[in-house]
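Visitor: 3D, please:
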Amino acid sequence: MEQNDTRKTDIMSDGNLMFPSIIVELLPTQTILLQTVEQDVVGVPLFSQIQVCLECLFNGKYSSCVQVCQCCLDFLWEKLNTGNWKNVDIQWRNAYALISLAKAVSQYCILHACGDQSVKFEMIMKTIDMGLLMGASIHNNILSRLASTLQMEFGKLTENANIMKEDEKSNEIHTEEFTAKKLKIEIPSSQGLCLIGQIPRCECLSMESFIRDFYAKREPCVITNAMLYWPCMSTKRWDIAYIRKLAGYRTVPVEIGSKYTDDTWTQSLMTVSEFIDRHIIQKTNEGPVAYLAQHQLFDQIPELQEDIIIPDYCFLGQSSDVDINAWFGPGGTVSPLHHDPKHNFLAQVMGKKYIRVYSETESDMVYPHSSDLLKNTSQVDVEMPDLVKFPQFQKAQFHECILKSGEMLYMPPKFWHFVKSLSVSFSVSFWWE
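Guide: All right, here's what the predicted structure looks like:
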């Protein structure tokens, strides 16, 4: 029977089932949800289908809702993947997030309210994550809040069914020696090149000293002992098992290939547990390198963000906005020589990385690509430089360092840097202006 959509606790299906209480606490009314998307932008056909999705959801027709939602998501997938991502109207992303929400809630109700075991917890989480990856943040990031709520409901934060057996967990705590033995990772040679020296290292650098000696002079530096109080380094120390427990069911984009400049480079969606099993735990010299690189993991999984702290240095700029990205992968992952437009603090949580830094004054000698897409990336392969094709590269002056767990590297805007993981590694970058 038809119900007033402003009283969501009273909306029942034909089977006399209400929304579970955790959904009631999160879900806005049908009318409010419909206002998420502008009909004039997405068109009458899609808007009508969204109405059908919500009517099915709020009338307890969960299976029908899932089916209609999937048809809409398939259509939107094509829409979002046509042309340049930055030119996609936000309303299309709003629509993707809204439909993902309706589908995920229906799936949860099928599993919880109806007791139908054809829907699994991981299926619901994948629906939510696809909404987070492809959609926009709607209704105070409701998809992320729903994910956190469902993880608590299913006890996945404390007991992940996919965590390895106790006798296998020791393999998840990777030391540099373990990684080096399996991958034979080597630091790029500086022979014949213009190495100036090591990047300066300072212990727990004061704000005044940072501004005077590095920020104002546009010089890189490594800051030590400034992360020791972060939960990920102390009370909730990160290791592979902890990351799997907290994020194992979450779907993320993974780069497949040694460098994003390679012709064979591609991306694949997989869960964090699948990524760990395929590319970290069992990693050998065989098969492609995989990297969870430059991903806004902390927006997707706020529980992880609670374990890190934005460095105070990041608030020296004109804006308080800080872009936070995760970099997680096995030893051997590489970020080719490139530069970024913002100030950057790279915080090393797990493992260690080799990093080479060139000032922006060396730009002509590192041979940037001419295309707009890769103009911030060097044509030179730092590990095997072709000095016949790129003769000036051997004159380019650079500093280098090995960034260890608990250390942060500051790099000014437009400074070129090459990064290679020497072990299983988790880094967090903070970009600010």
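Visitor: switch to C-alpha atoms for all contacts and neighbour counts from now on
Guide: OK.
Visitor: next secondary structure element downstream of the top helix by length along the chain?
Guide: Ordering each helix of the chain by length in residues (DSSP state H) puts helix 90-112 first. Sequence-wise, the next helix or strand downstream of helix 90-112 (DSSP states H and E) is helix 121-134.
Visitor: residues of that next one that come out buried?
Guide: Judged by neighbour count (16 or more other Cα atoms under 10 Å), helix 121-134 contains these buried residues: 121, 124, 125, 126, 127, 128, 129, 130, 131, 132, 133, 134.
Visitor: and for comparison, fold this next one:
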Amino acid sequence: MSENADGTFWRSVVDQLQSCDEDDPIQKCFPHGLGKNVMDQVDELFSLADQKLHTFPFKDVQPCWFRLYTDASIAKVLKLLGLLTFPAQKDWSLSDSLKTHVNGIVSILDMSLIMAGGLGREQMIHDIFARLQTGSVSDEEDKTHPRKRRRIDGDSGLGGSPDHLPAANVSMPTIEFPIVQMDRPTLTKFSQHILQVREPVVLTNTINHWPALEKWQRTSFWLNATIGGRRLVPIEVGRSYTDDDWSQKIVPFEEFLRLYILQSGDNEVCEVSGDDVQTGYLAQHDLFKQIPALRNDIATPDYCYLDAPPAEPGTPVALSKAKGHMKKTSHPKTTHNAPGPPDNGSDEPELENEVQANIWFGPAWTISPLHHDPYHNILCQVVGRKYVRLYSPRHSNALLPRREDEPAPHIPSAGRTDGVKGAVKDGEQQGETIDMSNTSQIDIAAMELSPLEDWDEVYPGISKVPYVECILEAGQALYIPIGWWHYVRSCSVGISVSFWW
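Guide: Next comes the predicted model:
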């Protein structure tokens, strides 16, 4: 990368931040418009935007504050690089500054993507990451940290760990009620199934062309894709989001990999239930939007573009839609500063004309408790194995849904304040409860661990409720119809991609 090109790129970034259109949402941050260059008061404007994002639930934050948070974040990067006043030299290179500040740059920009969606500057942010990924920083890393280079001895570059993710299987159940399988069905045949049969089906030989099936097994691949593991990711910590000790945090990918993935492969205690090992789960995250290059390793199944039927009449999803209230996700975002980009503020599903892809990456015994979603879903297993149990929505009452106003176990019942700023709106106690009516009270994981217990005493009639199940293997996909209750447990270190439509 030439010094000239380097300077031209950063000059372009400066120029774009200095000019905002009159109709840019950022102008609504102040009564008379922004009225100033973001770079004139970087720290003050960033603090203001950060406060707005942490004071209110994301759905109540105006787009202008996401825009200000994004632009102020980029301006903070420019400040780190000494570019708030751009030098006049034509051949000015930033290679030394980039090497010095790479950790800070990655952290600032990833937070702008995670907290604000990089609103209005997504491509600019991705372009900066691309320069960090392919430029002189990576070259210098190879020289100064040779352990991060791929080696012929199979070292991942992460403290001598093997280059493949741990492959050991744990707690593999016996399948008694197998899900029907289809081998690469035609679009016509699959359409008939989802319209007429309306039941889950395991799809074989439908994603075996994905490069991810091989590439994503390698630890070195993930380190390279995340700029030496520096990229930040939001993870869930704890066995299940229904547990008291469940929480969320944002960590560098290398930390997630080292503490929760590679370490889990070294602990035999996870053979039982993972109780002695803290579980970290990169769950329901659109990593493809954060790191677009990962999209090259997968492909949206053609089945996701078929017309799919609505939820069956009388089932919870259909009833919720009739009321004009719909949960968007299976894993709740329960704090004001919860990881995730801004939504559209609506209670209706967001997937009217698009397919939403999310990644699920975690060790054995990561669990999604029994719940249902307001979308059709094709769950594709890329690495490892998952056990999945499904119940028809026609049996919803027997599955003991939680109440809409029931507090999530990990949320204090009163006096809740924001996790970062300690801010509660005057006269209100925000976030005391979240709608968990799409989640069952039944702990399937406990039933798995204690199969001899009389669970009908705990959950009356549960033994008589029919279900289907499978162990989803790498290279297979599972169609989950809209509204079907499903419990998912990893039987090994695993990576899945879900496609909601």
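Visitor: can you give me the strands in the stretch 251-400 of the first structure?
Guide: In the stretch 251-400 of the first structure, the segments counted as strands under DSSP state E, counting those that start in this stretch are 251-256, 266-271, 290-295, 323-329, 334-338, 343-350, 353-358, 397-403.
Visitor: export these to CSV and tack on distance to residue 19 of the first structure?
Guide: Converted to CSV, the strands of the stretch 251-400 of the first structure look like this (distance: least, Cα to Cα, whole Å):
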stretch, distance to residue 19 of the first structure
strand 251-256, 26
strand 266-271, 28
strand 290-295, 33
strand 323-329, 35
strand 334-338, 47
strand 343-350, 41
strand 353-358, 49
strand 397-403, 50
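Visitor: as JSON lines, these with distance to residue 64 of the first structure and mean neighbour count would be great.
Guide: Shown next, in JSON lines, are those (distance: least, Cα to Cα, whole Å; neighbours: other Cα atoms under 10 Å):
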{"stretch": "strand 251-256", "distance to residue 64 of the first structure": "25", "mean neighbour count": "22"}
{"stretch": "strand 266-271", "distance to residue 64 of the first structure": "26", "mean neighbour count": "15"}
{"stretch": "strand 290-295", "distance to residue 64 of the first structure": "34", "mean neighbour count": "22"}
{"stretch": "strand 323-329", "distance to residue 64 of the first structure": "37", "mean neighbour count": "21"}
{"stretch": "strand 334-338", "distance to residue 64 of the first structure": "45", "mean neighbour count": "22"}
{"stretch": "strand 343-350", "distance to residue 64 of the first structure": "45", "mean neighbour count": "24"}
{"stretch": "strand 353-358", "distance to residue 64 of the first structure": "50", "mean neighbour count": "23"}
{"stretch": "strand 397-403", "distance to residue 64 of the first structure": "53", "mean neighbour count": "20"}
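Visitor: picking up where we left off before, same list, the buried residues of helix 121-134 of the first structure, but as CSV with distance to residue 171 of the first structure please.
Guide: Below are those laid out as CSV (distance: Cα to Cα, whole Å):
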residue, distance to residue 171 of the first structure
121, 27
124, 29
125, 27
126, 27
127, 31
128, 30
129, 28
130, 30
131, 33
132, 31
133, 30
134, 34
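Visitor: now for the longest helix of the first structure, which elements pack on it?
Guide: helix 39-42, helix 44-58, helix 62-80, helix 121-134 (3 or more Cα pairs under 8 Å, 6 or more residues apart in numbering; DSSP states H and E).
Visitor: so how much does the last one differ from the second structure once superposed?
Guide: I take that to be helix 121-134 of the first structure. Aligned to the second structure and superposed, helix 121-134 of the first structure gives a mean residue distance of 0.8 Å (mean Cα distance after the TM-score superposition for the first structure).
Visitor: read off where that helix ends up in the second structure.
Guide: Alignment note (TM-score structural alignment): helix 121-134 of the first structure is matched to residues 102-115 of the second structure.
Visitor: show me what residue 368 of the second structure lines up with in the first structure.
Guide: Aligned partner of residue 368 of the second structure by TM-score structural alignment: residue 335.
Visitor: its match reaches residue 418, doesn't it?
Guide: Yes - using Cα atoms under 8 Å, residue 335 of the first structure makes contact with residue 418 at a distance of 5.9 Å.
Visitor: next up, the contacts around residue 224 of the first structure.
Guide: Counting by Cα atoms under 8 Å, 6 or more residues apart in numbering, residue 224 of the first structure makes contact with 201, 202, 203, 204, 205, 406, 407, 408.
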